[in-house]
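>>> Got a predicted structure plus its sequence, pasted below:
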Amino acid sequence: MPETPLGAFLRARRARLAPAEAGLPAAGRRRTPGLRREEVAARAGISADYYARLEQGRQRVPTGPVLDGLAEALHLSGPERAYLHRLAVRRDRTTPPATGPSTGPSTDPAVPAATLALLETLDAAPAFVTGPTFDLLAWNRPAALLLAGPERRPPHERNLLWQVFCCPYRDRSPGNTAADRSIGADLVASLRAQHADRPRDRNLLALVGRLSTASPEFAALWDHHRAAPPGPGRLHVRHPALDTAVLDYTVLPLPEEGRHVFAFLAPPDSPTRRAFAAARGSTGTAPALDDATG
């Protein structure tokens, strides 16, 4: 049978849970990393055959208590537990394709005026709005400096995932796509968390396929099946106009589903902050995202 998103998630999380983390002895030879199917089943209080059918996509939608038991057995976080439930409920459903990446300018009319006003209020710091697949929908002038002039990019490059995984400078920043606590890992986890109920969305599948082909780092992180909402972190950049290599950022959810504001802060009274303030009156020359840690 074809692989299901639920089965792929269970298998990936099982493979990444060390026996010691589950309170099991690590002694003995194991043919595969992580836990065995029967170990997960025992911890979840279900039969090994039932669990195997879940992984193989041969079992109907499991009950809530079974899913909660699996979440405990696999040490899932709160967002991953919610993701598991959403996968199970929607595993047999199809959804209409979403719209493709935005091709509008930095004042995209789809972004409410109040949100655009917020970006202008943050005019001394880079801030931009992303959509459900991290398309760049709107940005202020300091963000145009930071993101190398997104208004001049073709539509498929006007995307934060592209900026992290596919920009020409990505090889200089291995921390940017590290498996743990990096901006790349967080973005990929958020992409999964936001789209648990859209496993057959053609636009999402096309984006994942395009990024997987262009970036082995993205493909590896997508296969981790981690799920979490976007959150704050630290971004490292290199640019002659910016004296600091580290920018803290925060992420604010917007009322529209799947949309967020990313806002970056330079150290107070630093040349970097002054460079961003100066960008309010000019477009300038921008760096690419260079290195990041969560």
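Arrived safely, thanks for sending. Quick caveat: nothing in here was measured; it's all calculated off a predicted structure.
>>> contacts and neighbour counts: CA atoms only from here.
Noted.
>>> Report the contact partners of Thr213.
By C-alpha atoms under 8 Å, 6 or more residues apart in numbering, Thr213 lies in contact with Ala219.
>>> how close does Ala114 sit to Pro132?
Going from Ala114 to Pro132 by C-alpha to C-alpha, to the nearest Å gives 19 Å.
>>> Which one's more surrounded, the two?
Neighbours were counted for Ala114 and for Pro132 using other C-alpha atoms under 10 Å; Pro132 has more, 18 against 9.
>>> Assign that one to helix, strand or coil.
The three-state label given to Pro132 by DSSP: H, G, I helix; E, B strand; the rest coil is coil.
>>> Surely it touches Gly258?
Yes. Pro132 lies in contact with Gly258 (C-alpha atoms under 8 Å); the separation is 4.2 Å.
>>> all helices for the stretch 151-294 of the chain, in order.
Along the stretch 151-294 of the chain, counting by DSSP state H, counting those that start in this stretch, helices occupy 160-165, 183-194, 202-214, 216-224, 271-278.
>>> most packed of those helices?
Highest mean neighbour count of the helices of the stretch 151-294 of the chain: helix 183-194, a mean of 24 (counted as mean count of other C-alpha atoms under 10 Å).
>>> let's bring in a second model and compare:
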Amino acid sequence: MDSENLLGQFLRARRALVRPEDSGLPAGSRRRVAGLRREEVALLAGVSTDYYMRLEQGRERHPSAQVIDALARALGLDEEAAAHLHRLARPASGRRRPGTRRERVSPTLLRMMEGWHRTPAVVLGRCLTVLAHNTLGRALFDGHAHSGDLVRLVFLDPNAKEFYPDWERVAVNTVAGLRSAAGADYDDARLIETVGELSLNSEEFRRLWARHDIRRKTRETKRFRHPLVGELTLDYESLTVNSAPGQQLVVYQAVPGSPSEQALSLLGSLSADESAKAPWPSENASPSER
């Protein structure tokens, strides 16, 4: 994964997704590139074509905040993507280097989650690996080859498209969430390993990663086709864990009185006898030690 010119990569990817007509430009019939040309982005942003080309090529490293705002408008970026563009243009000094430091989950948070008997909950790390879960959270994702890693579950698990009826939407949001969680720190060893493996083994992941979509995991309604209890439609909220930057607490809930609530209750009953088993994904480590 090339991390030498992240700003240029992002600009190229995003201008390829903008249709000329959406920017008030003629589409034409002889376009050789997808999306906007460099000179068109420069025109819309009010900068010279030469200056914009230097930005894409990595030869200009210090664009002003005003230029970045203008580029965000020209590319039609939403607030989150525009903020990401600013981070790429001004990466934080002393960026964290690759390491193998283990991500730990607070024992207090673990106890809190275990008290939620009717609510699946998982704690995710920076690369969307499952660091911890309560009993119902484990039961929701259990039974897959990659139950402990939500990115690998989506793209590498043979049953992913059966488990997620809306797989394409889940895939888009998962990749966008992975980029958002990574921020501008593409030197992280786990991220390099994750992106490398998925790029080699999933054409769909490569296609979506190349789009440079940015979208935090916040809230959504998601459908599951669970092998034990069938269809589930659950709302989730993703909450940042202030005591552990980079971690997310994801809490799922069914609409009261709905068939999904009944199915979730059944899943809780079926999983009650399994709660004494060794925690996954590792049989030799507690969730807080992953």
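Noted; the coordinates are in hand. Quick caveat: nothing in here was measured; it's all calculated off a predicted structure.
>>> Which parts of the first structure are strands?
127-130, 136-139, 233-237, 246-253, 260-265, 289-293 (DSSP state E).
>>> For the third one, grab the matching residue range in the second structure.
Looking back up the chat, that one is strand 233-237 of the first structure. Counting by TM-score structural alignment, strand 233-237 of the first structure falls onto residues 220-224 of the second structure.
>>> Go through the helices of the stretch 151-294 of the first structure and name the closest to Leu84 of the first structure.
Across the helices of the stretch 151-294 of the first structure, Leu84 of the first structure has its closest neighbour in helix 183-194 (9.6 Å, C-alpha to C-alpha).
>>> In the second structure, which residues correspond to the closest one?
So helix 183-194 of the first structure sits over residues 170-181 in the second structure, by TM-score structural alignment.
>>> Check the mean deviation of that stretch from the first structure.
With mean C-alpha distance after the TM-score superposition for the first structure, stretch 170-181 of the second structure departs from the first structure by a mean of 2.0 Å once superposed.
>>> So for the first structure, the centremost residue is which one?
Nearest to the geometric centre of the first structure sits Leu187, at 2.0 Å (C-alpha atoms, centre = their mean).
>>> Please report the number of neighbouring residues for Ala88 of the first structure.
Neighbourhood size, Ala88 of the first structure [other C-alpha under 10 Å]: 22.
>>> Could you do Ser202 of the second structure as well?
For Ser202 of the second structure, the count of nearby residues is 13 (other C-alpha under 10 Å).
>>> Next: Ala244 of the second structure.
For Ala244 of the second structure, the neighbour count with other C-alpha under 10 Å is 13.
>>> Now do the same contact list for it.
Contacts of Ala244 of the second structure by C-alpha under 8 Å, 6+ apart are Val105.
>>> separation between the counterpart of Leu109 of the second structure in the first structure and Thr121 of the first structure?
For Leu109 of the second structure, the aligned position in the first structure is Thr115, judged by TM-score structural alignment. In this view, Thr115 of the first structure and Thr121 of the first structure are 10 Å apart by C-alpha to C-alpha.
>>> Please work out which residues outside stretch 34-44 of the first structure touch it.
In contact with stretch 34-44 of the first structure (C-alpha under 8 Å, 6+ apart) are residues 14-19, 47-48, 51-52, 66, 69-70, 72-74.
>>> from the residues you listed, which single one is nearest Pro268 of the first structure?
Distance to Pro268 of the first structure, by C-alpha to C-alpha, is smallest for Arg16 among the contacts of stretch 34-44 of the first structure, at 40.8 Å.
>>> List the contacts of the closest one.
So Arg16 of the first structure contacts 33-35 (C-alpha under 8 Å, 6+ apart).
>>> ok, of those, which come out buried?
Buried members of the contacts of Arg16 of the first structure, scored by 16 or more other C-alpha atoms under 10 Å, are 34-35.
>>> any idea how far Leu119 of the first structure is from the residue lying closest to the residue nearest to the centre of the first structure once chain neighbours are set aside?
Nearest residue to Leu187 of the first structure, sequence neighbours excluded (C-alpha to C-alpha, 6 or more residues apart in numbering): Pro230, at 6.4 Å. From Pro230 of the first structure across to Leu119 of the first structure, the span is 19 Å (C-alpha to C-alpha).
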